[in-house]
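Peer 1: I'd like to go over a predicted model; first the sequence, then the structure.
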Amino acid sequence: MKTSQVSFDVNLFNLQYHPEKVTPKDWTVNSEEQPRPFKTYRGLPSVRLDHRVPDALGPFVRSEPGLFERLSALLWHSYGLTTMNWLTKASKPEEADAKSLTFFRRNVASGGALYPAEIYLCLKGFQGLSAGVYHYDPKGHRLVLLREGDMTQYVQEALGIEFEEVGSSVYLLLTVRFCKNFFKYLNFSYRLHGLDTGVLAGQLLTLLKALGMQATVHYNFVDQALRHLLNIDSHEETVYAVISANAGQRLKSRENKKETADTLADRLPPVDTPVCEENRRGDYSMIVNLNNQAECETVESFKRYKDTQNLRSAIDGQATVRLTERKKPVDLLQASLDRISPGERFKLSELRFDTLSNILTHHGLDGIKNDVIVNRNVTETIHVFFYAHHVEGLAQGYYYVDRECSSVRLMKKGDLSPLFQQGLTRKNFNLHQVPLVIHLTSAFCEFVSSVGTRGYRILQMEAGMLTQQKQLFAAGFHLGAHPMLSYDAGFLERALGLDDLEQTILMQIALGEYKPLLRLANTLF
């Protein structure tokens, strides 16, 4: 695919196909420019969440926890600090010091373990919590109060909807802070912002559903109105998605109110929320410009998308194999704790066919809607393909997953490991040692051309949600799953026939058994 064929900002195309074009050739990572890993507010009241976090879902749900306990478990298992890690890299005997890396681990993956996303909550009706707007502080597992009072009506108006709510409700506002990963990835961090936020959203949605709280994802909202609510600067941080959860009460939509950023902000006074900041800012001009292009200034500027592509009929598979229908139960909390990205530590072993079936068909997001993609659940505009290198009962080859028929179709037969290895832009993986490689794809150019720059962020978030699902359920079967972006998308799409289907690879995931990682971990719960 050529840049002349796209009708949107060429930077979005380059982020997907030519990431080297958005990063200066002479640039190197300067770890001294890394900002603090946490956003910390000064002098604001806070509420400690329940530190008795459960490690298994079944017993916790059967104990009939209250809303406060469920919220505590949700936030900790989604974004809390679970372990302190010391990762040792191989060094030569003559070297005096072994190379090591120290970092906090959370239950969701993040590029470089930098976690650029932040969680804010607008809630009411939770015992032990005043109605208001809060920021989740993961290092203290606490909520910091930014605004006191019931702001749920304000959020609804910024979303262009109105709910008739009963009792308790919570809105999770997911933002991205540019400084968190810009020092390492520069402008490529824009792609990671959507993916990381999507992974986090996928974890939150999966656990909300498991904890009995109905949820909906909102990609449409009046941006400046929500930034005003949170008192964040668009040159440093912006809102990517909102998750509404009504704690089991049925949502009833009412007539929309047509609001603008100015009319909403005028009704809400500014608030002082001092943050412990460092005077380290990069040149975020490209990121800010893309976010400005994606901005919704009024409810009328919201976009909808109807997916009319029938990929199933376009794929002429050589053979169709039914997936195993029997699903093995997976404890989501334990799987969250066990999730691992093995890096180069994969080892070749045969993947059982029923395990493959479970990983492909298990979906903790079934029935959850978003407000952009018409008549589809979240992630259903993302398609799944995979290369079976060493899977029980499956011929080696590249397959399409037909979710409607719960089957897989062989598209290209043979040992494709050399092709996948050649497709890596960084040779830090040996894909000959991986039994399964998953591709998450979409009609990227059509979607972004239709929805605009905001559509780019949405696709990355949807791909991030599905990435989280594959990692989570792989962990449920004691397997590692490593998301990777160091692949030549154009080369692989042409070689595998995806180009003819107008599909773009959004994510590549290596999956299989792994050797022990060279690291020490100290549990923080």
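Peer 2: Looks like it arrived, so ask away. Numbers count the residues shown, from 1 in each chain.
Peer 1: use CA for all of it now, contacts and neighbours both
Peer 2: Noted.
Peer 1: so who does R339 touch?
Peer 2: Neighbouring residues of R339 by CA atoms under 8 Å, 6 or more residues apart in numbering: N107, V108, Q471, L472, A474, A475, G480, A481.
Peer 1: ok, now how distant is it from G414?
Peer 2: 30 Å (CA to CA, to the nearest Å).
Peer 1: Equivalent analysis for A210, please.
Peer 2: From A210 across to G414, the span is 40 Å (CA to CA).
Peer 1: Counting neighbours, go ahead and name the busier of the two.
Peer 2: More neighbours surround A210 than the other of A210 and G414, with 19 against 12 (other CA atoms under 10 Å).
Peer 1: got the contact list for the closest residue to V271 other than its chain neighbours?
Peer 2: The shortest distance from V271 to any non-neighbouring residue, by CA to CA, 6 or more residues apart in numbering, is to N231 (6.8 Å). Residues near N231 by CA under 8 Å, 6+ apart: P270, V271, D272, T273.
Peer 1: Now for the nearest residue to P138 once chain neighbours are set aside: which residues touch it?
Peer 2: Leaving aside its chain neighbours, P138 sits nearest to G80 (4.8 Å; criterion: CA to CA, 6+ apart). Shown in contact with G80 (CA under 8 Å, 6+ apart): R106, N107, P138, K139, H141.
Peer 1: What subset of those is buried?
Peer 2: With neighbours counted by 16 or more other CA atoms under 10 Å, these contain buried members at R106, N107, P138, H141.
Peer 1: So which of these are in helices?
Peer 2: In helices, judged by DSSP state H, none of the buried ones among the contacts of G80 are found.
Peer 1: quick one: which of the residues you listed is nearest to P24?
Peer 2: Minimum distance to P24 across the buried ones among the contacts of G80 is 31.0 Å, recorded for R106 (CA to CA).
Peer 1: Assess the claim that the closest one and T82 are in contact.
Peer 2: Yes: with contact defined as CA atoms under 8 Å, R106 reaches T82; the gap is 5.4 Å.
Peer 1: hey, where'd the helices end up in the stretch 201-350 of the chain?
Peer 2: Listed in chain order, the helices of the stretch 201-350 of the chain (DSSP state H, counting those that start in this stretch) span 223-230, 261-266, 285-294, 311-314, 332-338.
Peer 1: dropping in the other structure now:
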Amino acid sequence: MNPDVFLYRLQYEPHNVKPADWEPDWEDAPLPYKLYRGAPAFPLDRQMPAALNAGIRSAKPDLATIGRLLYFTYGIAQLTESPVASVFAGDAPATMVQLRRYVPSGGGLYPCELYVYLKLDGLPDGVYHYDAAHHRLILLREGNFDDYAGRALGGRIRMDSCFGAVFISPVYWKNFFKYHNFAYRLHGLDAGFLTGQLLEVSKRLGLSALVCFQFLDLAVNRLLGLDAGEESVYAVVPLSAAPIVVRNGEESEYVTAPELCRELPEIRHEQYIRSRRVVASPVLAALNAASRIDSAAAFRQPVREANAGPHDAAPAIPLPHATRLGYDLAEVSRKRYSPETEFTLQRVEASALAAILRETAASYPYRNDLDGTEWRFEPRVFLYGCFYGVEGIPDGAYRYDSAIHALRCVRPGDHRMRLQSGMSLHNLNLLQVPLCFHVAGERNGLRMRLGLRGYRVQQMEAGMLGQRLLLAATAAGMAGRPLLGYDAKRIDALYGMEAAGATGLVQIPVGPCLPRARLTGSLIP
């Protein structure tokens, strides 16, 4: 397999990465969560606050804080039952029952799992799996692993100053069974939407968080007891009650993953995902192996090229002044959902569009290990959009310039039919959607500076920005649905992205919508 060819097809020819005769076996589908059997379980506090607003920094987080962090990030929030239309006359009415979480996921499959390393009073120090089905922690490995985890992160973070860390890990089969090799793109985006929600919840709880994209994969997977052929960590997020300090990590420059792995015994726990037949995904495993980092000396800090990212040649259209929305994250997370046929075309005030864009851009900057020890945040993904029927904004395709809070017109006109004809699955009527956003990034996917690792970093950052957009749209009284079923070449041509060295990563229609015809039950733990 040539990775360059595969990633090109993944972006521009997705039909060529999945066999034409591949059909998911829904009778043998995996659960949307993983269960561990026989390991010690520790229930989490089931008393959830009604609201999550700006947090007051806590000097010493407790287990109740962790329960809220995990629940509002990735807890099972609702059980829904929706009618399903049949294409055959005379068929009996059918319904679809789904478990819903606070983040979107392709097909509602939720391929990611959360693991946490914790050092809290009333809980044994160690590594845990978050059992979302029962809102509890499952102890996988007991002990203090500050030194081990710190060296796995390249010696850049003092783990003894953090009370823990979150590990975000896609399980290959949970997406592969439906999407085959296209799952590789979904895994990065799913992990990104989840990371974006984790960071927003952390803010509301007064916690400091830092996203580490670079770490010694084999060592981290060894700590959690993961089989890299089935599942692999995409991000490590240290947590602290105080600001997290990033160091250069020269003293760990020569630490290697095999050396660290020899320090820990291998662990294996019985797991249950329901599927009786699990098909191997060698391409996904090979890509993750090729993007693996085995030595801290291989960590890189990408420096943006002078010509990378969008250019500002297009005239700027100033947007109305907009302040931060200041929404209640718990309420907005409960309201957020992904419409299909419920979009309804209405005029949108320019002030509403301005508020969504301002909130998305202002909430996005985050601490990470790619922006250096001084944390000079450099966004690597950007917002474009096709807008129709917005008061005071001519119909057209635009790029949002967050530096001056303005739109730059790339191509005037109504582009809804162009967008609709580029859909591979016409499950949405884009003629009913006034705002259609596109998250874009550098065309080479950071490959030149981070190697294969750069591709999944870019997909994750697209998801992180997309989650902020969905939350802002919901807070403004609208709804959005992330989509990958579109013609990427058509989108790039629409915005002239190729000349700017960019490409569209995810499409997110946003607009007013009618209530969905479904039964919904809240699942507060």
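Peer 2: Great, that's in hand. Please read these numbers as outputs of a predicted model, since none were measured by experiment.
Peer 1: Mind checking the TM-score on these two?
Peer 2: Aligned and superposed, the two chains score 0.93 in TM-score terms (TM-score structural alignment, normalised by the length of structure 1); 518 aligned residues with a CA RMSD of 2.3 Å.
Peer 1: related to what we said a few turns ago, could you find the counterpart of the residue nearest to P138 of structure 1 in structure 2?
Peer 2: In structure 2, G80 of structure 1 lines up with G75, judged by TM-score structural alignment.
Peer 1: The counterpart of A261 of structure 1 in structure 2 and S169 of structure 2, how far apart?
Peer 2: Here A261 of structure 1 is matched to A257 in structure 2, going by TM-score structural alignment. Distance of A257 of structure 2 to S169 of structure 2, given as CA to CA: 18 Å.
Peer 1: likewise G229 of structure 2?
Peer 2: 12 Å.
Peer 1: same question, P30 of structure 2
Peer 2: Applying CA to CA to P30 of structure 2 and S169 of structure 2 gives a distance of 16 Å.
Peer 1: Apart from its neighbours in sequence, what residue is nearest the aligned residue in structure 1 for F6 of structure 2?
Peer 2: In structure 1, F6 of structure 2 lines up with N11, judged by TM-score structural alignment. Among residues not flanking N11 of structure 1 along the chain, V22 sits closest, at 7.2 Å (CA to CA, 6+ apart).
Peer 1: Same check on A355 of structure 2?
Peer 2: Of all residues not flanking A355 of structure 2 in the chain, A322 sits nearest, at 5.2 Å (CA to CA, 6+ apart).
Peer 1: Kindly report the same for L143 of structure 1.
Peer 2: Y136 (4.8 Å).
Peer 1: three-state assignment of the one you found?
Peer 2: Under DSSP: H, G, I helix; E, B strand; the rest coil, Y136 of structure 1 falls in the strand class.
Peer 1: go on, the one 10 residues further on?
Peer 2: The three-state label given to L146 of structure 1 by three-state DSSP is strand.
Peer 1: Can you find the partner of it in structure 2?
Peer 2: Match for L146 of structure 1 (TM-score structural alignment): L140.
Peer 1: Look at that match and say how many residues are nearby.
Peer 2: Around L140 of structure 2 there are 22 residues (other CA under 10 Å).
Peer 1: wait, what's in contact with it?
Peer 2: A39, P40, G126, V127, Y128, H129, L224, G225, H269.
Peer 1: Next one: it relative to Y74 of structure 2, how far apart?
Peer 2: Where Y74 of structure 2 is concerned, L140 of structure 2 sits at a distance of 19 Å (CA to CA).
Peer 1: With L120 of structure 2 instead?
Peer 2: To Y74 of structure 2, L120 of structure 2 is 21 Å away according to CA to CA.
Peer 1: same check, this time on L514 of structure 2
Peer 2: From L514 of structure 2 to Y74 of structure 2 the distance is 26 Å (CA to CA).
Peer 1: ok, back up a step: quick one: residues contacting the corresponding residue of structure 2 for the residue nearest to N11 of structure 1.
Peer 2: Residue pairing (TM-score structural alignment): V22 of structure 1 is matched to V17 of structure 2. The contact partners of V17 of structure 2, taken as CA under 8 Å, 6+ apart, are F6, R9, L10, H180, N181, F182.
Peer 1: Next: P3 of structure 2.
Peer 2: P3 of structure 2 neighbours (CA under 8 Å, 6+ apart): L287.
Peer 1: same check, this time on S252 of structure 2
Peer 2: R151, G154, G155, A296.
Peer 1: how about 6 Å then?
Peer 2: S252 of structure 2 makes contacts with G154, G155, as judged by CA atoms under 6 Å, 6 or more residues apart in numbering.
Peer 1: Tabulate the helices of the stretch 201-350 of structure 1 (JSON lines), appending mean neighbour count and distance to D50 of structure 1.
Peer 2: Formatted as JSON lines, those follow (neighbours: other CA atoms under 10 Å; distance: least, CA to CA, whole Å):
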{"stretch": "helix 223-230", "mean neighbour count": "23", "distance to D50 of structure 1": "24"}
{"stretch": "helix 261-266", "mean neighbour count": "16", "distance to D50 of structure 1": "34"}
{"stretch": "helix 285-294", "mean neighbour count": "16", "distance to D50 of structure 1": "36"}
{"stretch": "helix 311-314", "mean neighbour count": "12", "distance to D50 of structure 1": "46"}
{"stretch": "helix 332-338", "mean neighbour count": "21", "distance to D50 of structure 1": "16"}
